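Participant: prediction below, plus the sequence it came from.
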Amino acid sequence: MKRRIASLSAIIIYLTVSFQSVFAFQTNEGINIDKGNINKGIVGVKYGNGDNIKSKLIIEKDDAKYIYDIKADERVNSFPLQLVNGEYKVSLFKNIEGNRYKKVLMDSIIIKLEDNKEVFLNSIQIIEWNDSSEAVKKAKELTEGTKNNEEKVQAIYKFIINNFNYDYEKLNKLKYDYLPNIDKTLEEGKGICYDFSSLFAAMLRSLGIPAKLVKGYTQNAKGYHVWNEVYIEDLNEFIIIDTTYDLQMKKKAREVSMIKDNKLYDKIYEY
């Protein structure tokens, strides 16, 4: 993908920080922090005060920092706490003007998960799914009669690389805060790497299979790219699967292999 997509995660922002940070579940800015599912490795954020001003959510742990765009639409968005156990800092910054932001909330969260793979089973902002999703229903249909998780992974992988097309026009029209919609991708039968990776992860997660959405670079694509890492029980490890690359190669009648060489992929972020 072109570097334009890098703005979805690698955003440099200049922040004007207020001196009064808010340590609360709910603030007069219309922000609500939901810690009810931190035992699953996610935190919920609801932001809605009617001003429709763009905002940034920052989740930090140690030296790692994840930046998310968040809309003041009064919906609860869930975000992963994927940087293993320990203390996280969650901050929300409201746009003042241009690239200037003001901190309107800061909170801390401590998680202690027995198995960090649980984080990669959740519905989150960029991999949003529920039992009523058409994509989830399709996942169950495709995997009916399979004997194990590896067969489930293969069934869904084959479905995506054999039935979807890459949408080159969409790539040039993306907004900075674009988020995948798995049911829309399923219905349209086309998308970009962000869409396919979100769809693949959601379908697998709905079946209880840990799946990551990963952003970074690879020799198999130009510019910023998105792919998946999927946990395989028999191997006791996450393997790299790139449905976008493989569906494009299939269109060119080239042979593909589901499992990719990790030496060809440079991970920047994982969700």
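Facilitator: Happy to help now that I have it. Residues are numbered from 1 along each chain as shown.
Participant: from here on, just use CA atoms for contacts and neighbour counts.
Facilitator: Noted.
Participant: can you say which helix or strand has the residue of the chain positioned farthest from its centre in it?
Facilitator: Relative to the C-alpha centroid of the chain, counting by C-alpha atoms, centre = their mean, residue 19 is the outermost residue, at 31.5 Å. For residue 19, there is no host helix or strand (DSSP states H and E).
Participant: and it, what does it touch?
Facilitator: Contacts for residue 19 (C-alpha atoms under 8 Å, 6 or more residues apart in numbering) come out as none.
Participant: which of the three states applies to residue 94?
Facilitator: Three-state assignment for residue 94 (DSSP: H, G, I helix; E, B strand; the rest coil): strand.
Participant: ugh, wrong one, residue 57
Facilitator: Using three-state DSSP, the structure places residue 57 in strand.
Participant: dropping in the other structure now:
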Amino acid sequence: MKLLKKTMFIMLITMIFASSSFCFGADGIFKSAKSEIDASNVSEGYVRVKYLNPTTKKLKVIIEKGMGKYTYDLNGTGSYDTYPLQMGDGKYKIRVFENISGSKYAVKQTVTVDVNLKNKNSPFLVSSQLVNFTRESAVAKKAEELTKDCTTDFDKLDVIYDYIITNIKYDSEKALTVKSGYLPKVDDILSSNKGICFDYASLMASMLRSQGIPAKLVTGYSSNLSAYHAWNEVYTDETGWIVLNEMYFDGNQWKLMDSTVASTAKQSNSQRLMEYTNKLIDGKYYTKQYEY
């Protein structure tokens, strides 16, 4: 009996350590047998995660704080993915999962970190999995070109927004064929001048963030569009956060922070669509679910 209890205890300890993490030094990097979580930049609003060895298995990362929960895919190439810590200051639990079979996943790593953001808008200023750009990206260079004569963040917002709704066309074919787990490649969207709502929102957030302007990629439901949808919320010192059901005035006309709908209206030059766009100011048409 004692031997059985001892064996069970050893098995329990082994299971705990199999899914726990070890922190090497004081650099905030946690490593398990299967994955690695780099929490060295949590004050900047993000965490990086990678699976140590390439795999064809499906991988997930779940980040939780209190009742908030975000679920992401993790690449199986052995390279880092970056995830925002967008739920404010506090204690976050980060877990890495590996698919066993069907819809069953096993926990491979669990880390708990305390987050104290240097800037409350930090998560919406950095590059992350869904808003993925670098300083050398074509989108960053284009944003720099567009805003070179701007004197305020609001001016920058206006020219970037106007560029997107004037030049990016909605890709109806892509909307019908896009698969679960799709991630926008913003430079490809910029070069092709077309995309779906997810692409519009990622492109706009990337261009604005590259200029130091906090921007959220928001997902949720639009009752009038009868679909899951993506749009933006943007922060400027002049306005505070501009959210979807609060139109803003650029000095000439009122605009709505939904570049997908606005681009269709502008490019079709349809008065009916313009009127429809204006009606969307009523917040009941949109239900926000997540923000990235």
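Facilitator: In hand now; what should we look at? The structure presented is a predicted model; accordingly, all values stated were derived computationally and were not measured.
Participant: ok, back up a step: what's the distance between the residue farthest from the centre of structure 1 and residue 108 of structure 1?
Facilitator: Distance from residue 19 of structure 1 to residue 108 of structure 1, counting by C-alpha to C-alpha, to the nearest Å: 17 Å.
Participant: cool, and residue 251 of structure 1?
Facilitator: In this view, residue 251 of structure 1 and residue 108 of structure 1 are 48 Å apart by C-alpha to C-alpha.
Participant: next, count neighbours for residue 150 of structure 2.
Facilitator: Look at residue 150 of structure 2: counted by other C-alpha atoms under 10 Å, it has 14 neighbours.
Participant: aligned partner of it in structure 1?
Facilitator: Under the alignment (TM-score structural alignment), residue 150 of structure 2 pairs with residue 146 of structure 1.
Participant: gap between that match and residue 66 of structure 1?
Facilitator: The separation that residue 146 of structure 1 has from residue 66 of structure 1, given C-alpha to C-alpha, amounts to 36 Å.
Participant: ditto for residue 82 of structure 1
Facilitator: From residue 82 of structure 1 over to residue 66 of structure 1 the distance is 10 Å, taken as C-alpha to C-alpha.
Participant: likewise residue 22 of structure 1?
Facilitator: Distance, residue 22 of structure 1 to residue 66 of structure 1, by C-alpha to C-alpha: 20 Å.
Participant: one more: residue 103 of structure 1?
Facilitator: Taking C-alpha to C-alpha, one finds residue 103 of structure 1 at 16 Å from residue 66 of structure 1.
Participant: then residue 126 of structure 1?
Facilitator: Applying C-alpha to C-alpha, the value for residue 126 of structure 1 to residue 66 of structure 1 is 13 Å.
Participant: more neighbours: these two, which one.
Facilitator: Neighbour count, other C-alpha under 10 Å: between residue 126 of structure 1 and residue 66, residue 126 has more, with 24 against 19.
Participant: residue 177 is in contact with the more buried one, correct?
Facilitator: No. Using C-alpha atoms under 8 Å as the test, residue 126 of structure 1 is too far from residue 177 to be in contact (10.7 Å).
Participant: residue 92 of structure 2 touches residue 114, doesn't it?
Facilitator: Yes. With contact defined as C-alpha under 8 Å, residue 92 of structure 2 and residue 114 form a contacting pair (6.3 Å).
Participant: helices of structure 2, start to end?
Facilitator: Assigned by DSSP state H, structure 2 shows helices spanning 2-19, 138-147, 153-167, 172-177, 186-192, 197-210, 259-268, 271-279.
Participant: out of those, nearest to residue 249 of structure 2?
Facilitator: Relative to residue 249 of structure 2, the nearest member of these by C-alpha to C-alpha is helix 153-167, separated by 9.5 Å.
Participant: list the buried residues for that closest one?
Facilitator: By neighbour count on 16 or more other C-alpha atoms under 10 Å, the buried set for helix 153-167 of structure 2 is 153-154, 156-158, 160-162, 164-166.
Participant: got it, and stretch 172-181 of structure 1?
Facilitator: Using 16+ other C-alpha under 10 Å as the test for burial, stretch 172-181 of structure 1 gives 179-181.
Participant: nearest to residue 169 of structure 1, of the residues you listed?
Facilitator: Nearest member of the buried residues of stretch 172-181 of structure 1 to residue 169 of structure 1, counting by C-alpha to C-alpha, is residue 180, at 15.6 Å.
Participant: the closest one -> structure 2?
Facilitator: Aligned by TM-score structural alignment, residue 180 of structure 1 pairs with residue 184 of structure 2.
Participant: for the closest residue to its match other than its chain neighbours, give me its contacts.
Facilitator: Of all residues not flanking residue 184 of structure 2 in the chain, residue 199 sits nearest, at 5.5 Å (C-alpha to C-alpha, 6 or more residues apart in numbering). By C-alpha under 8 Å, 6+ apart, residue 199 of structure 2 lies in contact with 184-186, 189.
Participant: give me the aligned partner of residue 199 of structure 2 over in structure 1.
Facilitator: Structural alignment (TM-score structural alignment) places residue 199 of structure 2 against residue 195 in structure 1.
Participant: quick one, what contacts the residue mapped onto residue 130 of structure 2 from structure 1?
Facilitator: Matched by TM-score structural alignment, residue 130 of structure 2 corresponds to residue 126 in structure 1. When contacts are counted by C-alpha under 8 Å, 6+ apart, residue 126 of structure 1 touches 179-180, 198.
Participant: kindly report the same for residue 236 of structure 1.
Facilitator: Going by C-alpha under 8 Å, 6+ apart, the list of residues near residue 236 of structure 1 is empty.
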